[in-house]
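Prediction below, plus the sequence it came from.
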Amino acid sequence: MYLEIDYEERNSGIRIWRCRGYGEVLKVPEMLEGKMATELAPYALSSSRPAEEPDPSVIKHVVLKPEEKGFGEPSELCGKQLTEVYLPSGLRLIGDYAFYFCRNLKVIHFHGNIEEVGGGAFMWCRAVEQITFHEVTPAENGVSKVLGELTQELETEIFYTDGMQVRLTFPEYYEEAVENTPARIIDTHWHGSGYKYRQCFPETKLNLRLYDELFPYAVANEFGDTCMNLALNRLRTPVQLSEKAREQYLDYLGGQMQHLLERTIKEQDLETLELLCEQELLSEENMSQAAKLAAGQGAAELGSYLLEEKRKRFRPVKKTFDL
């Protein structure tokens, strides 16, 4: 992929200042000039500029894969142009307002452990819906730092260096400043369960027991689709999932089965359908109803899967006659 990069050498690493290229997806390179890319400069991927521009004498310029240059001049890969970003494994610092107003950005891929996230780094990145973390050290990582900067509902997948893998939903939340006139202070009120879910990282380490204990609170405060996502993701990756927690998720999904099946068929989500069958949540009647829905919406693959599962799980009993 053709890419132009403005960068600065800092100590033993590289600070990325600006990227230019083509398209909507940016893959920040792992290394430049033999050094790891360790920092995103302030406003690096924002269409806005920092109040203080870097000293031109320290900025270097490099062109990667010039043979793949497209037609026309490359544009800055920043702001509303970006929809997906892959960050390098050596990245440790994300500068202030680095992603400011990347309003169309939906997916971010992190690698390694982020040590510092600058103020307003993800301000107005309201379209982000999916974050993946790779090569995360279980005892010390920056997952909580990133999640704490984004208040919308997030689908998150974390791959740890010890082989553990989890898929989690973090609900939305927002804060409200309320004036306490008699006391002459401003109180902050948190709305939604998302704030509590983002506190499941004592000393930066994910605590799945705390995460699972919050589910009743989410059921009381969130929409059904969010709660279904919470339950489905924990059942998909049942790391450290107690039997009690598993039962609460199964019980909830069982009570939402009609809506869940309608959503699953509409989205042609075979993965979820397979999970429901594996967890033995579907009755024979559920399978028949879902198969009819699939046929009506042209979801042939889902319909075939359901009929095969129904045949295997609910074999007709052969009648016998005594003579």
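Thanks, I have the structure now. Numbers count the residues shown, from 1 in each chain.

For the rest of this, base every contact and every neighbour count on C-alpha atoms.
Fine.

mind listing the helices for the stretch 151-300 of the chain?
Remark: helices assigned in the stretch 151-300 of the chain by DSSP state H, counting those that start in this stretch are 194-197, 208-213, 215-221, 224-236, 243-255, 257-266, 270-278, 284-296, 300-313.

ok, and here's another one to check against it:
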Amino acid sequence: MEICVYYEKINEDSIRIKRVYSSNPFVDIPEYIDGYKVCEIGNYCFSKKEVDLSQAILNLDIPASYHECSGSDVESVKLPSTIQKLGDYAFYNCRKLKELSLPSGLSSIGSDVFMNCLRLNHIYYDCFVMDITFLKQILTQITWDIEIHFLDGSIFYPEYNGGYDEVGPAHIFALNIEGEGFRMRQCFKDGRIDFDGYDACFEKLCAEESDACIFHVAILRFMMGSKQYNSYLRAHDLTSYLHSYKDVCVMVEKLIDEKCMDQNDLVRLISNEKDLEKRTILMELKNTYFSQSSSYSFEDF
């Protein structure tokens, strides 16, 4: 889908996007516009706040069916591999933004880039989970639940609450943090995720967070091959949470292989599954792994 943009030149080869126009709220920005490499997203680019476009260049005439992709009119943004910087308040007040795709080459981020983007729960990072990334700096600006999807796995960071409490008469304040999600966001070494540190947070997480949050952390780490979470998954009923995952069938197969799901769990999951395609695959898995039992037909449910 073609988009219209206002941009300004950074140098003779690259540009900064200042405003985007499209026919729908799903934006896919190309690597090159008018022959220039797209390297930056400008300040307030996707915000409703007015941006000075008097010196900017418009790449195409804006069709009547297009609208400004800002504020509540943007739900998904895919940034190209050429992007290196996100400007200040780039997504400020994008209250319907749900997902964002980031390139591995991102190396700079401005102030309050994601302020009030409380529905942004999925970031797709174009790199592998053990690569050096800019993720720690990104996470400092996101306090709510966020799932980071890499090319080879996903990791979940729960929300946390933070504020300053006055602890002295001379307006001395101390930072008060509630939620293990903050400590999990600090688990990085030399730009890479420190999974030993992240996993060490799990015990305290179990004492503080909801079952759904705990399961989300556990199942994603389990799918990445961590054995630490097997005992937790074996000890808890999984069926009420698994339905929300798109790749539930892949998860179920691995859970059975690791003895974290038995036949009774699978039968309950099948009986509650509304999606016909998923239900069919799950029944095939049951017949494959628990062949001694009679197979089910659709009429059994």
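Arrived safely, thanks for sending. All figures in this text were calculated on a predicted structure; none of them were measured in a lab.

that older thread, could you identify which of the helices of the stretch 151-300 of structure 1 is most buried?
Mean neighbour count (mean count of other Cα atoms under 10 Å) peaks for helix 194-197 among those, with a mean of 22.

ok, residues contacting that one?
Helix 194-197 of structure 1 has contacts (Cα atoms under 8 Å, 6 or more residues apart in numbering) with 151, 153, 170-174, 211, 214.

pretty sure residue 152 of structure 2 is in contact with residue 129, am I right?
Yes - taking Cα atoms under 8 Å as the definition, residue 152 of structure 2 is a contact partner of residue 129 at 6.5 Å.

returning to that earlier point: keep only those of the contacts of helix 194-197 of structure 1 that are in strands.
170, 174 (DSSP state E).

By neighbour count, which of the contacts of helix 194-197 of structure 1 wins?
When neighbours are counted by other Cα atoms under 10 Å, residue 171 leads the contacts of helix 194-197 of structure 1 with 25 neighbours.

That one pairs with which position in structure 2?
Under the alignment (TM-score structural alignment), residue 171 of structure 1 maps onto residue 158 of structure 2.

Which position in structure 1 pairs with residue 142 of structure 2?
Residue 142 of structure 2 maps onto residue 150 of structure 1 when the alignment is built from TM-score structural alignment.

Would you mind measuring from its match to residue 250 of structure 1?
Counting by Cα to Cα, to the nearest Å, the gap from residue 150 of structure 1 to residue 250 of structure 1 is 29 Å.

Same question for residue 125 of structure 1.
Counting by Cα to Cα, the gap from residue 125 of structure 1 to residue 250 of structure 1 is 33 Å.

shouldn't residue 195 of structure 2 be in contact with residue 189?
No - with contact defined as Cα under 8 Å, residue 195 of structure 2 does not count as touching residue 189 (9.5 Å).

Quick one: neighbours of residue 41 of structure 1, just the number.
23.

Would you confirm that it contacts residue 94?
Yes - applying Cα under 8 Å, one finds residue 41 of structure 1 in contact with residue 94, separated by 6.8 Å.

re earlier: more neighbours, residue 152 and residue 129 of structure 2?
Taking other Cα under 10 Å, residue 152 of structure 2 and residue 129 do not tie; residue 129 has more neighbours (19 against 11).

Identify the residue nearest the more buried one in space, chain neighbours excluded?
Computed as Cα to Cα, 6 or more residues apart in numbering, the closest residue to residue 129 of structure 2 that is not its neighbour in sequence is residue 150, at 5.7 Å.

hang on, that neighbour packs against residue 122?
No - with contacts counted by Cα under 8 Å, residue 150 of structure 2 stays clear of residue 122, the gap being 10.8 Å.

Spit out the contact partners of residue 175 of structure 2.
162-165.

Looking at structure 1, name the residue matched to it.
Residue pairing (TM-score structural alignment): residue 175 of structure 2 is matched to residue 188 of structure 1.

could you measure that match against residue 16 of structure 1, distance?
Using Cα to Cα, we find residue 188 of structure 1 at a distance of 36 Å from residue 16 of structure 1.

go on, residue 184 of structure 1?
Going from residue 184 of structure 1 to residue 16 of structure 1 by Cα to Cα gives 44 Å.

Surely residue 13 of structure 1 and residue 34 touch.
No - contact criterion Cα under 8 Å: residue 13 of structure 1 and residue 34 do not qualify, at 9.2 Å.

Comparing those two, which residue is more hemmed in?
Just comparing residue 13 of structure 1 and residue 34: by other Cα under 10 Å the higher neighbour count belongs to residue 13, 20 against 10.

who touches the aligned residue in structure 2 for that one in this structure?
Aligning on TM-score structural alignment places residue 13 of structure 1 opposite residue 14 in structure 2. Each residue near residue 14 of structure 2 by Cα under 8 Å, 6+ apart is listed here: 36-39.

let's see 10 Å
Contacts for residue 14 of structure 2 (Cα atoms under 10 Å, 6 or more residues apart in numbering) come out as 8, 32-33, 35-40, 82.

List only those of the residues you listed flagged as buried.
Buried members of the contacts of residue 14 of structure 2, scored by 16 or more other Cα atoms under 10 Å, are 8, 33, 36-40, 82.

count of neighbours near the closest residue to residue 29 of structure 1 other than its chain neighbours?
Of all residues not flanking residue 29 of structure 1 in the chain, residue 88 sits nearest, at 6.2 Å (Cα to Cα, 6+ apart). Counted with other Cα under 10 Å, the neighbours of residue 88 of structure 1 add up to 20.

From what I see, residue 11 of structure 2 and residue 38 are in contact.
No - between residue 11 of structure 2 and residue 38 there is no contact under Cα atoms under 10 Å: 11.1 Å.
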